[in-house]
Each structure stands twice: as structure tokens, then as C-alpha cells.
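K.L.:
Pasting the sequence and the predicted coordinates here, then a few questions.
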Amino acid sequence: MSGDLRVPRFRRGTRFRFDAVRDAWILLAPEKLFMPDAIAVEILKLVDGERTIEGIVDELVARFAAPRAVIDRDVAAAFEKLALRGAVEL
């Protein structure tokens, strides 16, 4: 996925926010609620409708001490799952 210049966006009606009641980050989509794991939360925090997938990977590589290949794979898997579930557009 390295070099991926697609720009992920949340689909219309989808919101990513911290839910104080659950004390967790949640992704709300029409008639759906997702509770992303810690890795997905860090990825979703970077979805701004302007940053490319490559840019998200670059940011995560700078933040975390993990090999680029691992981060690249995690980002690709997260966006693939979320796109299939209708939460993001690529």
C-alpha cells in the first residue's frame, strides 16, 4: 500500500468521536456503531479528508517505533475493513 495517494473520508452521516459514557472512541454510522481497537483509533484520528493514506502511514511511522511495513499493513487492513462496512470512502 506504500505510495497510496487515495484520501480516505468518513462517509456521509458517519462520526468518529470519544464517548464519555463508554470511555472509548466510537465510530457512528447510520444504524451502526463500531468500537475500533487502539490501532484503528490512531489511524482514524488522522482521517481529515485531506491526508492521503501514504500521509497517514508517514505520520504513524514518525509517532510509533514500528517498522513501516507493519504500519502500512495495519493501515491497509483497517481501511479495507471500514470501507467494506460502509464507514469510510477511499
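P.N.:
Perfect, I can see it now.

K.L.:
make it CA atoms for all contacts and neighbour counts henceforth
P.N.:
Noted.

K.L.:
residue closest to the middle of the chain?
P.N.:
For the chain, the residue nearest the mean C-alpha position is Leu44 (3.1 Å; Cα atoms, centre = their mean).

K.L.:
Second structure for comparison follows:
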Amino acid sequence: MIDGGAIPVLPRGVRVHFDKVRDTWVLLAPERTVTLDMIGHAILSEVDGERSFDAITQALADKYQAPRDQIAKDSAAFLKTLADRRFLDLTQ
């Protein structure tokens, strides 16, 4: 699980981009690309480098009228995977 106060940040050189050729959202990093599904894109759309994981979770729960606990679980797993693969930094 991710600490609620952790702030997800896309590191320098990593960005969310709409790939017109593939007609889908991707996460671009130097020499790497990850295709995003709708859920991944929704989560990363809330990552602004300023809001905490708790704030992002609450925003997603409000936006999609979904249970906060389920949003937190799914978002934490997704963001942790990205952090492990160095597509994302988690700062305190």
C-alpha cells in the first residue's frame, strides 16, 4: 500500500501522451512506452506532482462515484507498479 501522504510525481522525461497512430493514451519515458487503459489514464490524469495519494484517491472516488477503499486499493497497486518500474516517483 502507498502512504496516504505520499505525492506521486512523474519524473523528468516521463509524460502522458495521446498516441494518434495507436489511437490511445500512453505513458512515455526515455526508450520505453506503456499503453494505458481507461483506468490507468484516469489515475494518471489526477497526478499533478502536488496532491497526495489520499487527495487523488478522494478525487477519483468523487468523480466516478466509486467506493474510496476500492479506488485506493486499485490506484495504489497501479502506482506502485509504475514506481517499481521507475515511471513514477513517490515523495513525502
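P.N.:
Nice, I can see it. Keep in mind that what you see is a predicted model, and the values were worked out from it rather than measured.

K.L.:
Can you tell me the closest non-neighbouring residue to the residue nearest to the centre of the first structure?
P.N.:
Phe16 (7.6 Å; Cα to Cα, 6 or more residues apart in numbering).

K.L.:
so the one you found sits right up against Leu27, yeah?
P.N.:
Yes: assessed by Cα atoms under 8 Å, Phe16 of the first structure is found in contact with Leu27 at 4.4 Å.

K.L.:
neighbours around Ala66 of the first structure, how many?
P.N.:
11 (other Cα atoms under 10 Å).

K.L.:
Please determine how far it is located from Arg9 of the first structure.
P.N.:
Using Cα to Cα, to the nearest Å, Ala66 of the first structure is found at 25 Å from Arg9 of the first structure.

K.L.:
How about Ala83 of the first structure?
P.N.:
10 Å.
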